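Student: missing the sequence, but the structure's below:
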């Protein structure tokens, strides 16, 4: 028995926020001190490091779960399954539904329950639950789905990654420019066809790394003390990712029975263009190889970092032929990989 993705879907929000839109922001350092240079210089340096030129924010009337529902509907339609036959709905997110200009996160009922409700699924044996695993959450949901199928507890699962980071960013923090919103989904099924998920791996580094990404107060000391925003130690994350992610990807590929020469694409979490390029470069150097051109589809310049949504959205865009010079053919071997809050790392080797 093999476990394959039979349908994908994504939702890319309509609101385009360009780097120039941050020129009027008042940025502060974490200690509340002002930057030594102007915003134009700050934004130019930001672009050089991250590669981000613009990002997508969800419309004011939408929430994370509503984006998840749209992506789910597309994936179900693509797979041509009856949603009543789903055994699990797994939704990866980190902050729940935060309504526009709200200070609270709403997570009850769960995002998965909300998706199931909107899909009008009556079957009580279709179980919905959420995964909070940082940016690698969607891949971890995929790992859990294949485990359910492999042990006979399920035949069909819907795995969604959705996040609205624009609702939890500190506008006085330069790092806020990295984050964006979106949703991606996949239907996973038992299949007699060759291929599918060949191998997977996961790890949590928390002894020293637990608080590299955290919830903290605004960089503006005049902001309310009791409001918290997503925060990160960018330098620590960069060093951590370059040290651990390439080796995790190599271990997963080696255990899959496939070689580096079989690998056609690497779908890596879109966090930072410079960091992702360095991870791929180090990964191939572990095999004494140079990374082939176009091996890594990239959306970060236009879509930013949408956390759990980046990998499934990226995969959907390539499968649907919506990315220039990027495509998958039957039999192609790919890696799905991510790193994020926890600090968590995971990877899947998949034969398309």
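Tutor: Now that the structure is in, tell me what you want to look at. On a predicted model such as this, the values are computed, not experimentally measured, just so you know.

Student: going by C-alpha atoms from here, please, whenever you check contacts or count neighbours.
Tutor: Fine.

Student: how about residue 57, what does it touch?
Tutor: Residue 57 sits next to 13-17, 164, 166, 180-182 when contact means Cα atoms under 8 Å, 6 or more residues apart in numbering.

Student: okay if I get these as CSV plus secondary structure?
Tutor: Putting these into CSV (DSSP: H, G, I helix; E, B strand; the rest coil) gives the following:
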residue, secondary structure
13, coil
14, coil
15, strand
16, strand
17, strand
164, strand
166, helix
180, coil
181, strand
182, strand
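
Student: alongside the first one, take a look at this:
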């Protein structure tokens, strides 16, 4: 059976850095407080005039170059984002035009921090069924414009960036994306949301006054939920493929909080040093987090042929999942 594999990866982060020391001058917080609770030291902030699609195109071009794939050879573009350039049309169609990927159909998906993992799962189905041979999956977020910079519960966490993956068929038995496992629990939707700007609370003076157009988060509930469901998702992927935690070579994870990643790996029984961590340098880049981490690990030579790569992500919804790949 044809499986899908990763042919190329790419990433982009804006040049401007916002450090914990910078935040100390903006809100009532300290570098020590942020570091101890999140593991974050710096985050990248988009330049004035820079858009989500701009960042996505930079990451995409790097991934296409590695995959030795021309933009016009793409069949499909999937963009995971909750911070598109505009509500309509999708960010994906803007990216398609900027890349010159005239033969690809393109669409956005909204799974927040799990967006890239959801996108990979969709791409995998199209490749396995022969409906597509070259798929570009992008996670891109410009969250600095959706944050209330007076809310220290959220503004310390998020950064801007983009990651991209080019996927295609793999004919070699036992290699490629082995399985993906996606889950949703809509009863937890209030944990992480932007309540204003939609049909429930259309844009208005009231929305702006109450800052309903900004991210609102219950960090404590998210933490408790994440460390409960992510171990189950990782074990689900391992069991589906007849593997055990000791068989995992590397973990590529969405990184929202260092304590979440550490707790999940401890519960599954995977050593911490098997997980590529860059949260300290990027903060939480939502859907961009997983592909940025994958690209860094890939370009560092960390991933070798035959390695078992476990992936996990969780985002607003709550939406979460896992994947297992033989590199």
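Tutor: Structure's in. What do you need? Everything numeric here is computed off the predicted structure, so don't read it as measured data.

Student: tm score of chain vs chain?
Tutor: Taking TM-score structural alignment, normalised by the length of the second structure as the basis, the two superposed chains have a TM-score of 0.92; 314 aligned residues with a Cα RMSD of 1.7 Å.

Student: quick one on the thing from earlier: quick one: buried ones out of the contacts of residue 57 of the first structure?
Tutor: Listed as buried from the contacts of residue 57 of the first structure are 13, 17, 164, 166, 180-182; burial here means 16 or more other Cα atoms under 10 Å.

Student: what's the closest of the residues you listed to residue 141 of the first structure?
Tutor: When these are compared for distance to residue 141 of the first structure (Cα to Cα), residue 182 wins out at 16.8 Å.

Student: let me see the contact set for residue 73 of the second structure.
Tutor: Residue 73 of the second structure makes contact with 101, 103-104, 134 under the criterion Cα under 8 Å, 6+ apart.

Student: aligned to it, what sits in the first structure?
Tutor: Residue 73 of the second structure maps onto residue 85 of the first structure when the alignment is built from TM-score structural alignment.

Student: repeat for residue 100 of the second structure
Tutor: In the first structure, residue 100 of the second structure lines up with residue 120, judged by TM-score structural alignment.

Student: same check on residue 128 of the second structure?
Tutor: Under the alignment defined by TM-score structural alignment, residue 128 of the second structure corresponds to residue 150 in the first structure.

Student: okay, the match of residue 73 of the second structure and residue 92 of the first structure: tell me how far apart.
Tutor: In this structure, residue 85 of the first structure and residue 92 of the first structure are 21 Å apart, going by Cα to Cα, to the nearest Å.

Student: find the nearest non-adjacent residue to residue 307 of the first structure, please.
Tutor: Spatial nearest neighbour of residue 307 of the first structure, excluding adjacent residues (Cα to Cα, 6 or more residues apart in numbering): residue 135 at 4.5 Å.

Student: which helix in the second structure runs the most residues?
Tutor: Once the second structure is assigned using DSSP state H, the helix that runs over the most residues is helix 219-240.

Student: residues in the first structure aligned with whatever helix or strand comes next after that one?
Tutor: Reading on from helix 219-240 of the second structure to the C-terminus, the next helix or strand found by DSSP states H and E is strand 250-253. The counterpart of strand 250-253 of the second structure in the first structure, using TM-score structural alignment, spans residues 265-268.

Student: isn't there a strand covering residue 164 of the second structure?
Tutor: Yes: the assignment for residue 164 of the second structure, made by three-state DSSP, places it in a strand.

Student: what's the counterpart of it in the first structure?
Tutor: With TM-score structural alignment as the criterion, residue 164 of the second structure matches residue 185.

Student: contacting residues for that match?
Tutor: By Cα under 8 Å, 6+ apart, the contact list for residue 185 of the first structure reads 8-10, 68, 71-72, 75, 158-161, 312-313.

Student: check residue 40 of the second structure too.
Tutor: With contacts taken as Cα under 8 Å, 6+ apart, residue 40 of the second structure has the following neighbours: 20, 34, 157, 257, 279-283.

Student: hey, where'd the helices end up in the stretch 1-150 of the second structure?
Tutor: Using DSSP state H, counting those that start in this stretch, the helices of the stretch 1-150 of the second structure run over 20-24, 31-38, 52-67, 91-99, 115-128.

Student: in CSV: these, plus mean neighbour count and distance to residue 312 of the second structure.
Tutor: Below are the helices of the stretch 1-150 of the second structure laid out as CSV (neighbours: other Cα atoms under 10 Å; distance: least, Cα to Cα, whole Å):
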stretch, mean neighbour count, distance to residue 312 of the second structure
helix 20-24, 16, 27
helix 31-38, 15, 18
helix 52-67, 23, 21
helix 91-99, 21, 23
helix 115-128, 24, 8
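
Student: any idea how far the aligned residue in the first structure for residue 281 of the second structure is from residue 53 of the first structure?
Tutor: Correspondence of residue 281 of the second structure to the first structure, assessed by TM-score structural alignment: residue 302. In this structure, residue 302 of the first structure and residue 53 of the first structure are separated by 6 Å, where distance is defined by Cα to Cα.

Student: higher neighbour count, these two?
Tutor: When residue 302 of the first structure and residue 53 are compared for neighbours, residue 53 comes out ahead with 21 against 16, by other Cα atoms under 10 Å.

Student: could I get the contacting residues of the more buried one?
Tutor: By Cα under 8 Å, 6+ apart, the residues touching residue 53 of the first structure are 18-19, 47, 301-302, 304.

Student: same question, residue 138 of the first structure
Tutor: Going by Cα under 8 Å, 6+ apart, the list of residues near residue 138 of the first structure reads 91-92, 131, 159-161, 308-309, 311-312.

Student: follow-up on the earlier one: just send the contacts of residue 57 of the first structure back as a markdown table, with distance to residue 243 of the first structure too.
Tutor: Conversion of these to a markdown table gives the following (distance: Cα to Cα, whole Å):
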| residue | distance to residue 243 of the first structure |
| --- | --- |
| 13 | 33 |
| 14 | 36 |
| 15 | 35 |
| 16 | 33 |
| 17 | 32 |
| 164 | 29 |
| 166 | 29 |
| 180 | 26 |
| 181 | 27 |
| 182 | 28 |
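
Student: which of these lies closest to residue 238 of the first structure?
Tutor: Nearest to residue 238 of the first structure out of the contacts of residue 57 of the first structure is residue 180 (Cα to Cα; 18.9 Å).

Student: and the closest one, how close does it get to residue 301 of the first structure?
Tutor: 11 Å.

Student: which neighbours do these two have in common?
Tutor: In contact with both residue 180 of the first structure and residue 301: residue 55, using Cα under 8 Å, 6+ apart.

Student: how far away is residue 319 of the first structure from residue 257 of the first structure?
Tutor: As it turns out, when the distance is counted by Cα to Cα, residue 319 of the first structure lies 24 Å from residue 257 of the first structure.
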